[in-house]
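In: Only the shape, not the letters, is given here:
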């Protein structure tokens, strides 16, 4: 989580302004902060960050696990974290429409055919040959991810029922199953204004433009005088070089 994300700071530069980076660090309203995060334009951020923190505490693999790139596309990506036998896969969709992502089953382990999305209301997905609808994968576990949203998938047998898979007792992890988050409504950016067709120039204007674009001819540079090449030096007679010496050192043998 980057600083300012918990307050819904967009972090968009002001192009064309003398202070381009100013909007990246907007003024902070202390009275609004004392009233709570609900005064921001994104009131659900505090609840979402709280649940993400609880999930991270519940699964040590998300903090200390080995990293594996599972799926990489321009529109979405999936990464895996593994610590011991614990595996967690995070899928993020950065596109403006739904993304259908298939995770190879072997990423979760040969015996793990059912996974739970611990971010989105504990939804369960099954591997190929099991389940119905979008829960039924083809060659893996297939999930649909909403625009600008994600999923956090873990094998069902590794998800703690009490919300705590960490060896340490932490109150943050006590109830992440009961924390309900709602994907934000995605608003696509405004479309660019249509480009205006270029105006056609009149024939006199075209002639003037062509005359202005064509530079005057440059005079040819004088040709340098080239001295005749000297005759090649006399080459000494050398016998045929054996194969073993072609890549090494050898001596020229001159006739007596």
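Out: That came in fine, so what should we check first? Everything numeric in this text was worked out from a predicted model, so none of it was measured.

In: going forward, measure contacts and count neighbours with C-alpha atoms only.
Out: Noted.

In: To what extent is residue 63 buried, counted in neighbours?
Out: Residue 63 sits with 13 neighbouring residues when counted by other Cα atoms under 10 Å.

In: and it, what element?
Out: Element membership of residue 63 [criterion: DSSP states H and E] is helix 61-64.

In: repeat for residue 52
Out: helix 45-58.

In: Included below, for side-by-side comparison, is a second structure:
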């Protein structure tokens, strides 16, 4: 049996609020962009995939504030800083950061080179730190804000096949804990949103097969697929004033896998 269609929550505090999403052109990030835009927020997103970004924007022609796409390679920290400045100039000081961008490229431990290691950290960890640094003064000037970093259950369940990715994702949980007190003194909340196996188009194309479906059915307490929309609805709550006294927490959306 499935649940009947439902009307999901609206958050008045998100209307006109400036929201920045990294890695927002596709997958979970695109879900963030759409859901925040449909709440009336002023959304900007950074990505390297201009074609996917354009397709996303075409589907959001009816929102109050058309999202702003800024092409940016997040591994280039100078470009990241310039992109944040462009967003600020165009749609105002940033009140919400969804630090989402990542790449779960499979790789082998025995063949990892130092260059591979540095490149993986740049894609999956380093930009989180410096994106938060870049928006902190905005949030402080606004009297507070919300930072939402994307973690993963992959390291919790000891997945193999991509050790640099799981290392980086575990480190994001430490980053959230390590910044919570300092940012909290400025009324800036920081939390970790932790996806299970979210079935995006990429996951279907590359990895979801009959064996994967069987693993989901065996490991999740709830039947069915965790979708990008499920993560986005949790992010809306963490960004809105409704969660004003929540910080330094992990919010796991995995169907009960962990």
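Out: Ah, there it is. Quick caveat: nothing in here was measured; it's all calculated off a predicted structure.

In: How alike are these chains, TM-score-wise?
Out: Put the two chains on top of each other and the TM-score (TM-score structural alignment, normalised by the length of the first structure) is 0.25; 111 aligned residues with a Cα RMSD of 6.2 Å.

In: just to revisit the earlier point, run through the neighbouring helices and strands of the helix holding residue 52 of the first structure.
Out: helix 61-64 (3 or more Cα pairs under 8 Å, 6 or more residues apart in numbering; DSSP states H and E).

In: Mind listing what's buried along the helix it packs on?
Out: Buried positions in helix 61-64 of the first structure, judged by neighbour count with 16 or more other Cα atoms under 10 Å: 61, 62.

In: related to what we said a few turns ago, hmm, who's touching the helix holding residue 63 of the first structure?
Out: With contact meaning Cα atoms under 8 Å, 6 or more residues apart in numbering, helix 61-64 of the first structure is reached by 56, 57, 81, 82, 83, 86, 87, 88.

In: In the very next helix or strand once past it, which residues are buried?
Out: Sequence order places strand 66-72 as the next helix or strand after helix 61-64 of the first structure, per DSSP H and E. Buried residues in strand 66-72 of the first structure, defined by neighbour count with 16+ other Cα under 10 Å: residue 70.

In: Over to stretch 51-63 of the first structure?
Out: Neighbour counts over stretch 51-63 of the first structure (16+ other Cα under 10 Å) mark 51, 52, 54, 55, 56, 57, 58, 59, 60, 61, 62 as buried.

In: Save those residues as a markdown table, and put in distance to residue 126 of the first structure too.
Out: Output for the buried residues of stretch 51-63 of the first structure, formatted as a markdown table (distance: Cα to Cα, whole Å):
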| residue | distance to residue 126 of the first structure |
| --- | --- |
| 51 | 24 |
| 52 | 23 |
| 54 | 24 |
| 55 | 21 |
| 56 | 23 |
| 57 | 25 |
| 58 | 22 |
| 59 | 21 |
| 60 | 24 |
| 61 | 22 |
| 62 | 22 |
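
In: farthest-separated two in these?
Out: Longest distance between any two of those is 16.3 Å, between 51 and 61; criterion Cα to Cα.

In: Validate this expectation: residue 31 of the first structure resides in a helix.
Out: Yes - counting by DSSP: H, G, I helix; E, B strand; the rest coil, residue 31 of the first structure is part of a helix.

In: That one and residue 47 of the first structure: what is the separation?
Out: Residue 31 of the first structure is 20 Å from residue 47 of the first structure, where distance means Cα to Cα, to the nearest Å.
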